[in-house]
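Asks: Output the structure for:
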Amino acid sequence: MIDVQLLRDQPDLVKRSQEARGNDPATVDAAVAADLARREALQHFESLRAEQKTKSKDIGKASKEERPALLAAVQELSNQVKEAQAAANDADEAFYEAVRVIENIVIDGVPAGGEDDFSVLRHEGVKPEFEFAPRDHLEIGELLGAIDMTRGAKVSGARFSFLRGIGAQLELAIMQLGLNKAISNGFVMLTPPTLVKPEVMRGTGFLGEHADEVYHLPADDLFLTGTSEVALAGYHADEIIDVDSPLRYVGWSTCYRREAGSAGKDTRGIIRTHQFNKVEMFVYANPAEADAEHERLLAWQEEMMAALGLHYRVIDTAAGDLGSSAARKFDIEAWIPTQDAYRELTSTSNCTTYQARRLSVRARGEDGKAAPVATLNGTIATTRWIVAVLETHQQADGSVLVPEALRPYLGGQEVLQPKE
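Replies: As a prediction, this is how the structure comes out:
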């Protein structure tokens, strides 16, 4: 959640952030009022408790005649203290309910608006051109014997697939390339759990307006994660850590998304499926270093795009298209020839102290006091990247040139050939 002191001192700044996201600024007024009510309830409780302690001490000093009246007064105060404590607890709960609906404060420079209001920062790479009618990734994948949607649907339903043969190997090659890129830049690999507790899912901001995208197991009250960001954010929950140098982790996991809000979108092929694999970078950092670390994450992602020979653009995502935890998000969108469009392959988010405050991940400052750290995340490889690789490097006969960076992970293969 946001910094309570910021809410008290600069409510107008918080309102502007909410408005940029397209949210109701009245939520800020409600949170300010709830904070005031909480403090007043707590002050009333503490005042009554102090009076109760004073009168309790007076009983020992009172005469025999005075004692019954004092005992009665103390008993009455005891009842009032219990009621005041309950009221303070209720006010505290009401405040946290009010403040939790306020999303992270967007960073200056983030464009306002919704999904279509992003800013294009740059284009990189060479846009592929063909002297033949290009095939889409599914047709190529079927020619290569690499993607089987039909049997995926037979076994699990719509939006599931089998990657087979060279398709499964290609996914593994992309994942290994991303993993090695992260490790070479100081990331520690973790294989995280893909089932997490509600408090961890909630702490990372994934049980907000997109909660219907998350798979829940009611019998166990556990959630399947749509990104290893969730488990990695919970890794240091309720801890005080050292972020003099950023703590960098990279998680390799299978991810699950219901895609409930995307009915009718990207139903062909493996662009938007319910299950996929991903290599995710996650960083705990000093808040003062978060912007610089965000740029580093983006640079490593761009190095991956270049290594795969992809044409892409980098966009600064508009405030209304940010997740609740992100204060700024850069998306990298690769050119998909058969769609004549850029499609998101990866993103990186600076969540400032929002997630860490909810999960109680702190570091000690120079004054010795513990304060929330910053958290950042960024994907460095995922199953969806197969789409761009196949379509970008396809040839007229249905074969696909293998980017040089992937060849060591594919036994030196230079060309993927269609099956007979």
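Asks: going forward, measure contacts between C-alpha atoms and count neighbours the same way
Replies: OK.
Asks: What's the local residue count around residue 32?
Replies: The burial count assigned to residue 32 is 19, neighbours taken as other Cα atoms under 10 Å.
Asks: right, and the helix or strand after the strand or helix carrying it?
Replies: Assigned by DSSP states H and E, residue 32 belongs to helix 26-61. Moving toward the C-terminus from helix 26-61, the first helix or strand encountered (DSSP H and E) is helix 67-100.
Asks: Report the buried residues of that following helix.
Replies: Going by neighbour count (16 or more other Cα atoms under 10 Å), the buried part of helix 67-100 is 70, 74, 77-78, 80-81, 84-85, 87-89, 91-92, 94-95, 98-100.
Asks: Show me the strands in the stretch 101-250 of the chain, by range?
Replies: Under the criterion DSSP state E, counting those that start in this stretch, the stretch 101-250 of the chain carries strands at the ranges 119-124, 147-148, 162-163, 188-190, 195-196, 215-217, 222-224, 239-240, 247-256.
Asks: Quick one: closest of the ones you listed to residue 306.
Replies: Nearest to residue 306, of all the strands of the stretch 101-250 of the chain, is strand 119-124, at 8.3 Å by Cα to Cα.
Asks: To compare against the first, here's the next sequence to fold:
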Amino acid sequence: MIDPVLLRNDPDAVKRSQRARGNDEAVVDQALAADASRRSALTEFETLRAEQNEFGKQVKAASKEEKPALIARAQELAASVKAADARAKEAEAAFEDASMRIENVVIDGVPQGGEENFVTLRTVGEKPTFDFEPRDHLALGELLGAIDMERGAKVSGARFYFLRGVGARLELALMNMALDRALQHGFTPLITPTLVKPEVMRGTGFLGEHADEVYHLPADDLFLTGTSEVALAGYHADEILDLAGGPLRYAGWSTCYRREAGSHGKDTRGILRVHQFNKLEMFVYTDPADAEAEHDRLVAWQEEMLGALGLHYRVIDVAAGDLGSSAARKFDIEAWVPTQDAYRELTSTSNCTTFQARRLATRFRTETGKTAPVATLNGTLATTRWLVAILETHQQADGSVIVPEALRPYLGGLERLVPERLVPEKGI
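Replies: Model (predicted):
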């Protein structure tokens, strides 16, 4: 939810943000009208209630003869207050409905346009080159006995898979390496629920135009999360946080689920775009004044990880039209995938300003003693998709894969993944 004071005082800024996103700006005027109605209805209710309270004192002080007429007037006032209260609640609901349709106001400097209008901020490392025909990650995974798509489809359907042997070990190594890095930077680790209530999913902005990407369990009215960001954002809902000692940083480890409803026929080979994966997600609650600096810190920690893994990557400033509804700015880091001759997203890092916190009533106490919404930020520190870039970047002509030095301690010192061809059993 956007700041109602900003909406009231600078509606043009909100309209500019809507235009930059490619969204309808008429909803801003609708929200303004709803806000005016809400404030008017609330004023009417409070005025009548004050009159009722004052009149109640007169009734108590009245003589026995005066009371019957006064009581009749008191009953009229009570009915008026009740009606005004109902109008105020209705107006509040109308304002909430209108304002919830406005996506977060983008930060000045975010590129305008759609998916293709991102701005590259920097490119790091050298593109890997080979004196042989490189294999893609699935071919490598099958040679290594690390990825089994066929049995994944047999058990669960398309876009499911098994990580097997060194594949399972490699993912766990990656996650543990990321967890160690997170601990070094002051993050508290959490293993989060992967089923959440509708109000939490809605509060984080995941039940908007991309709601069809989310798995829903109607019988329980619970949603499977596509990122632990959702559970982490709900962790402190309806709380007042103590940020006197600095930001609260959490690292959420969870399995994630995405329907990928809008990607029919896209990236169907291998584990690049799947329905289930694991991820370690950074999530931060901070003073809004420090949010942009914290955003840069999150990106720097992600770059440390990718650099340690020997990956060539670029950092992009995502265009407004490609931002999620809750993000005011998003930086993606895309690693080079040799067989695709393209950069593919490995991390997203979003500054959600106070948008999610307003929806979830998460506040902090300012220096003046008043409460105000916190800023929330999130960013990936490791996920299953990273295996794609690691396998392809470090492959050798014989199908083996050199383990990045930083990962070796998490694999018992293993320096090379050696082909171990899967031999399908009869009937598979």
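Asks: if we can go back for a sec, for the strands of the stretch 101-250 of structure 1, give me TSV that also has distance to residue 29 of structure 1 and mean neighbour count.
Replies: Shown next, in TSV, are those (distance: least, Cα to Cα, whole Å; neighbours: other Cα atoms under 10 Å):
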stretch	distance to residue 29 of structure 1	mean neighbour count
strand 119-124	30	13
strand 147-148	52	22
strand 162-163	50	18
strand 188-190	42	16
strand 195-196	33	19
strand 215-217	33	15
strand 222-224	33	19
strand 239-240	32	14
strand 247-256	36	22
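Asks: Out of these, the one nearest residue 46 of structure 1 is which?
Replies: Ranking the strands of the stretch 101-250 of structure 1 by distance to residue 46 of structure 1, with Cα to Cα as the measure, places strand 239-240 first at 29.3 Å.
Asks: and the closest one, what does it pack onto?
Replies: Contacting strand 239-240 of structure 1 under the criterion 3 or more Cα pairs under 8 Å, 6 or more residues apart in numbering; DSSP states H and E are the following elements: strand 361-364.
Asks: From the chain's centroid, how far away is the strand it packs on?
Replies: Centroid separation between strand 361-364 of structure 1 and its chain, computed with Cα atoms, centre = their mean, to the nearest Å, is 20 Å.
Asks: JSON lines please, covering the strands of the stretch 101-250 of structure 1 and showing distance to residue 419 of structure 1.
Replies: As requested, the strands of the stretch 101-250 of structure 1 are arranged in JSON lines below (distance: least, Cα to Cα, whole Å):
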{"stretch": "strand 119-124", "distance to residue 419 of structure 1": "33"}
{"stretch": "strand 147-148", "distance to residue 419 of structure 1": "12"}
{"stretch": "strand 162-163", "distance to residue 419 of structure 1": "15"}
{"stretch": "strand 188-190", "distance to residue 419 of structure 1": "36"}
{"stretch": "strand 195-196", "distance to residue 419 of structure 1": "38"}
{"stretch": "strand 215-217", "distance to residue 419 of structure 1": "37"}
{"stretch": "strand 222-224", "distance to residue 419 of structure 1": "36"}
{"stretch": "strand 239-240", "distance to residue 419 of structure 1": "54"}
{"stretch": "strand 247-256", "distance to residue 419 of structure 1": "28"}
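Asks: So which of those is nearest residue 390 of structure 1?
Replies: Within the strands of the stretch 101-250 of structure 1, the stretch nearest residue 390 of structure 1 is strand 147-148; the backing value is 11.4 Å (Cα to Cα).
Asks: Average offset of the closest one relative to structure 2?
Replies: Compared with structure 2 after the fit, strand 147-148 of structure 1 shows a mean deviation of 0.5 Å (mean Cα distance after the TM-score superposition for structure 1).
Asks: Next, find the distance separating residue 232 of structure 2 from residue 394 of structure 2.
Replies: Relative to residue 394 of structure 2, residue 232 of structure 2 is positioned 34 Å away (criterion: Cα to Cα, to the nearest Å).
Asks: most remote residue from structure 1's center?
Replies: If you look at how far each residue of structure 1 sits from its centre, by Cα atoms, centre = their mean, the farthest one is residue 65, at 66.8 Å.
Asks: Among residue 232 and residue 394 of structure 2, which residue is more densely surrounded?
Replies: Using other Cα under 10 Å as the criterion, residue 232 of structure 2 and residue 394 rank with residue 232 on top: 26 against 18.
Asks: for the more buried one, what are its contacts?
Replies: Going by Cα atoms under 8 Å, 6 or more residues apart in numbering, residue 232 of structure 2 touches 192, 250, 252, 283.
Asks: Repeat that for residue 152 of structure 1.
Replies: Residue 152 of structure 1 makes contact with 158-162, according to Cα under 8 Å, 6+ apart.
Asks: Settle this for me: residue 260 of structure 1 is touching residue 212, isn't it.
Replies: Yes - using Cα atoms under 8 Å, residue 260 of structure 1 and residue 212 qualify as a contacting pair, with a distance of 6.3 Å.
Asks: Serialize the contacts of residue 152 of structure 1 to JSON lines and add fields for distance to residue 330 of structure 1.
Replies: Rendered in JSON lines, the data for the contacts of residue 152 of structure 1 read as follows (distance: Cα to Cα, whole Å):
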{"residue": "158", "distance to residue 330 of structure 1": "30"}
{"residue": "159", "distance to residue 330 of structure 1": "27"}
{"residue": "160", "distance to residue 330 of structure 1": "28"}
{"residue": "161", "distance to residue 330 of structure 1": "29"}
{"residue": "162", "distance to residue 330 of structure 1": "30"}
